[in-house]
Every structure is written in structure tokens, then in C-alpha cells.
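Participant: okay, sequence plus prediction incoming.
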Amino acid sequence: MTATGRTPGRRPGGPDTRGEIVQAARESFADKGFAATSIRAVARQAGVDAALVHHYFDSKDELFIEAMAIPVDPRRIAAQIVDGPRDEIGRRIATVFLGVWESPDGQQRMKALFRSVVTSDEVARMMREGITQMIIQPVAQVLDVPDAQLRVGLVATQLVGTAIVRYLVGLEPIASIDIETLIDRLAPVLQLHLTG
């Protein structure tokens, strides 16, 4: 026992311990991806015992879901995309998607999400199902064409490619081009997929 009456070792839970665990997990998922992140490593980074992480989260999957909370509600994203003229939907998609990536918190979360999707079949499945239900289907419905899901899927390939090149790989000049110019260049391509 120490002079303060506490036993040595990891600190107990405090008022924001859960938040600190989530932040440590977010950083670990962003740096290492889903497969290489462990509950023990997250606990170590947060300065708590692994049992305390398990107290708040039943599994690594649950911790991931909490840590990777996308900075905006996917249903709200879909609502913003479909609200407006069809001939401007490509611009709205580019603006909303890149807007999430441009915020520091959003970028950290999205990097972690992308890295985890490519290292875990389960995370990829969860994301695929969630994105399809909350974003792809609502956008496809407003297009009102037989191959709407294919069209929205092609848009997804452009967005994912852009995000990888700009935010993960840092390929120039895409990595440093100003966001408005990038949206101006990307929007017509997305629009062509959707309504062309």
C-alpha cells in the first residue's frame, strides 16, 4: 500500500475513464487497424487494467463500434444528399463525404475505420451492411432508375479511392489540393455515374 492508501498498479476508473478508453481505442484502431488492436493494448494506452475495459465493453467489436462512431449520423448524411435537385446530387455527395474527412476528429475516425475494414472481414461486413441500409439504399431510391444501386456503388468506388489517395497515402497533388477545387473536380464525375 502507498502513503495515499492505494495499492500500486493501474489506476481505477475515474469520471471520464470510459472516454479515455474510447480515445485510446480510436488511436489504436487508426494506427494499427482492427486485427492488430487488442483490449490489453488499449488498456495499457489508457493507463487502466484490461478488466476495466471489459467492464465498459463486452468485446473488441463493441469497443470498435463505440470508438469508430462516425462523426455524423449516416441517416443524416443520406438526408442531406437526397435533399435537393437531382442534377446537383454529385456535388452534395462530394461535399458531405469530404466534409467528414476534413475535420481532424472525423479524419482520425475515418482512417481507423478504413484500416479496420481491410483487416477484418467482420468489420467489413458490418460496415457494408450499415452503409447499404443507411446511405446507399436511400440515395438509390431517389435516382429511380433500374441500375440505381450499381450507380451508387460506382460513386462509392470514386469516394473511397479519393479518400485513400488524399488522406491515407498522401499522393500529391491530391493530398494538398484545396477542398473546394477537389469537390469541383469530383462532383461532375459522381454526377455522371448517378444520372449520366
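Facilitator: Nice, thanks for sending it over.
Participant: CA atoms for contacts and neighbours, from now on please.
Facilitator: Fine.
Participant: ok, and the closest non-adjacent residue to the residue nearest the centre of the chain?
Facilitator: Nearest to the geometric centre of the chain sits Met110, at 3.2 Å (CA atoms, centre = their mean). Nearest non-adjacent residue to Met110, counting by CA to CA, 6 or more residues apart in numbering: Trp101, 6.8 Å away.
Participant: another structure for you, compare them:
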Amino acid sequence: MRVQPVTRFESSRERALELFADQGFGQVSLRQLASHMGVSTGTLYTHVAGKEELLFEALEEHYEQLLILVGRCARPGPTIQPTQRLSRMVGMAYRQCPSRFLLACRERHCLRPGHRTRIDSLRRRIADGLRTSLVGDEVDELAGEILLNLIEHLPVWLAGQGLPAGEQTSMIETLLQGCLQGLRHQPQQ
């Protein structure tokens, strides 16, 4: 089987996301985006319909990856607790693609309604997975949303505090465990 070579567009896509994260999605023009990626505006249009589609594809991949992580954490492990596993995986995912976490926190509202609906659907699936695998079905659905928001925002916030990667992961674990403990002891409404 022959492996397809990576195109210039594919190899520079993460740079485009970093530009969005750095300057803000609404502040980046298509011309500026193409220049930053090292492609022409025409080449950019052969790969995506516009910058919003590029943002949507990145966020969709981000949330699909989080959904996979939550699924892996739900499986029983011999030595590591689900919260530890999730914290480590979230920390590693953040270190690989910090701009995606930042864009998910800040720029999700820039998507068109159809794209936002797809992202919201993925977020609901992740929240449900978090609630059932980490807290239990007996708690309110809001518990999953709370956990998802922590997973989305904690890596971004902790990176801004200048903590080394290992301390960030440890802090994510500590805060998630504290949240989980509180959610498990919440009375049903």
C-alpha cells in the first residue's frame, strides 16, 4: 500500500489554526490566512470553501478526538483510574494541539448554524460519556456539561499560568477529581 504524500495545505493547516488562536478568527482575512499558510488564496479555496469551513473542520476533529478519549477512559484499566487516564490524555492532546483547545473555548460561536449544530451534537455525546463513565447515570445531565467545560478550559487556563506539562496534568487530575467528588454527592433535583 502506497502512502499519499502530505500536501502543503495539510502540513500548514495547524499554522492556520495557530493564527486564528493568536489573532482571533474574526480578525484574520482570507488573504492573510493564505499567506500565513504559504499557499495562494486560490489554493486555499481548492481545499476549503472559506476560513469558517477550516475552523469547523478543526473543531469537528477536536471534538471527535475528545469523544474517543472519553471512550478510552470509560474502559476499565488494571492500574490507572479513569480520572487519571482522562487527565493524562487531555494533557497530551492539549500539548499536541493547543490551538484547537483555545479555538474551541473562544471561537465556536463563529460557526454557521449547521456547523454549530454538528459541534453541539458532538459536545452532547462527550458530556453524556463523561457523565455515565465518570460520575454515573444517577446524576443530573448538567454534570457531563460541567466536566466537559472543565476539560475544554483547564488546559488553556493552566498553560497560561506557566506550569510545566507534568504539573498541568496533575492539576487537571486534581481539579477533575474534586469536581467529580462534588458531583457524586449532589442531591438529585
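Facilitator: Perfect, I can see it now. Note that the structure is a prediction, hence the values are computed from the model and not measured.
Participant: TM-score for the pair, please.
Facilitator: Here the TM-score for the pair of chains, by TM-score structural alignment, normalised by the length of the second structure, is 0.71; 172 aligned residues with a CA RMSD of 3.1 Å.
Participant: rewinding a little: give me the distance between the helix or strand containing the residue nearest to the centre of the first structure and the centre of its chain.
Facilitator: Using DSSP states H and E, Met110 of the first structure sits in helix 104-119. How far helix 104-119 of the first structure lies from its chain's middle: 5 Å, per CA atoms, centre = their mean, to the nearest Å.
Participant: buried sites along that helix?
Facilitator: By neighbour count on 16 or more other CA atoms under 10 Å, the buried set for helix 104-119 of the first structure is 106-117.
Participant: let me know the closest of those to Val96 of the first structure.
Facilitator: Gly106 (11.8 Å; CA to CA).
Participant: and the closest one? What does it align with in the second structure?
Facilitator: Correspondence of Gly106 of the first structure to the second structure, assessed by TM-score structural alignment: Cys97.
Participant: and if you look at Arg151 of the first structure?
Facilitator: When the second structure is aligned by TM-score structural alignment, Arg151 of the first structure is paired with Ala143.
Participant: test my guess that its match contacts Leu183.
Facilitator: Yes: here Ala143 of the second structure lies in contact with Leu183, judged by CA atoms under 8 Å, at a distance of 6.5 Å.
Participant: compare the two (neighbour count), which wins?
Facilitator: More crowded of Ala143 of the second structure and Leu183, by other CA atoms under 10 Å: Ala143, with 25 against 20.
Participant: please identify which helix or strand holds that one.
Facilitator: Short version, using DSSP H and E: Ala143 of the second structure is in helix 142-159.
Participant: quick one, helices of the first structure?
Facilitator: 17-32, 39-46, 50-56, 60-67, 74-82, 89-102, 104-119, 121-131, 137-143, 148-163, 179-195 (DSSP state H).
Participant: which one, of those helices, ends up nearest to Leu171 of the first structure?
Facilitator: helix 148-163 (10.0 Å).
Participant: now the angle from the closest one to helix 89-102?
Facilitator: 40 degrees (axes from the mean of the first three to the mean of the last three CA atoms, to 10 degrees).
Participant: how about helix 148-163 of the first structure: buried residues?
Facilitator: Buried-residue list, helix 148-163 of the first structure, by 16+ other CA under 10 Å: 148-149, 151-153, 155, 158-159, 162-163.
Participant: contacting residues around the residue nearest to the centre of the first structure?
Facilitator: Taking CA atoms under 8 Å, 6 or more residues apart in numbering as the criterion, Met110 of the first structure is in contact with 68, 70, 101.
Participant: by neighbour count, which of the residues you listed wins?
Facilitator: Going by other CA under 10 Å, Met68 tops the contacts of Met110 of the first structure with 24 neighbours.
Participant: distance check, the equivalent of Arg185 of the first structure over in the second structure against Ser87 of the second structure.
Facilitator: Taking TM-score structural alignment, Arg185 of the first structure has Thr174 as its aligned residue in the second structure. Distance, Thr174 of the second structure to Ser87 of the second structure, by CA to CA, to the nearest Å: 9 Å.
Participant: more crowded one of these two?
Facilitator: More crowded of Thr174 of the second structure and Ser87, by other CA under 10 Å: Ser87, with 26 against 15.
Participant: hmm, the more buried one is touching Leu175, no?
Facilitator: No: the criterion here is CA under 8 Å, and Ser87 of the second structure misses it with Leu175 at 9.6 Å.
Participant: check the gap between the aligned partner of Leu52 of the first structure in the second structure and Leu122 of the second structure for me.
Facilitator: Correspondence of Leu52 of the first structure to the second structure, assessed by TM-score structural alignment: Thr43. Per CA to CA, Thr43 of the second structure is found 30 Å from Leu122 of the second structure.
Participant: the two - which one has more neighbours?
Facilitator: The neighbour count for Thr43 of the second structure versus Leu122, taken as other CA under 10 Å, is higher for Leu122 (18 against 13).
Participant: residues touching the more buried one, list them.
Facilitator: Going by CA under 8 Å, 6+ apart, Leu122 of the second structure touches 60, 63-64, 67.
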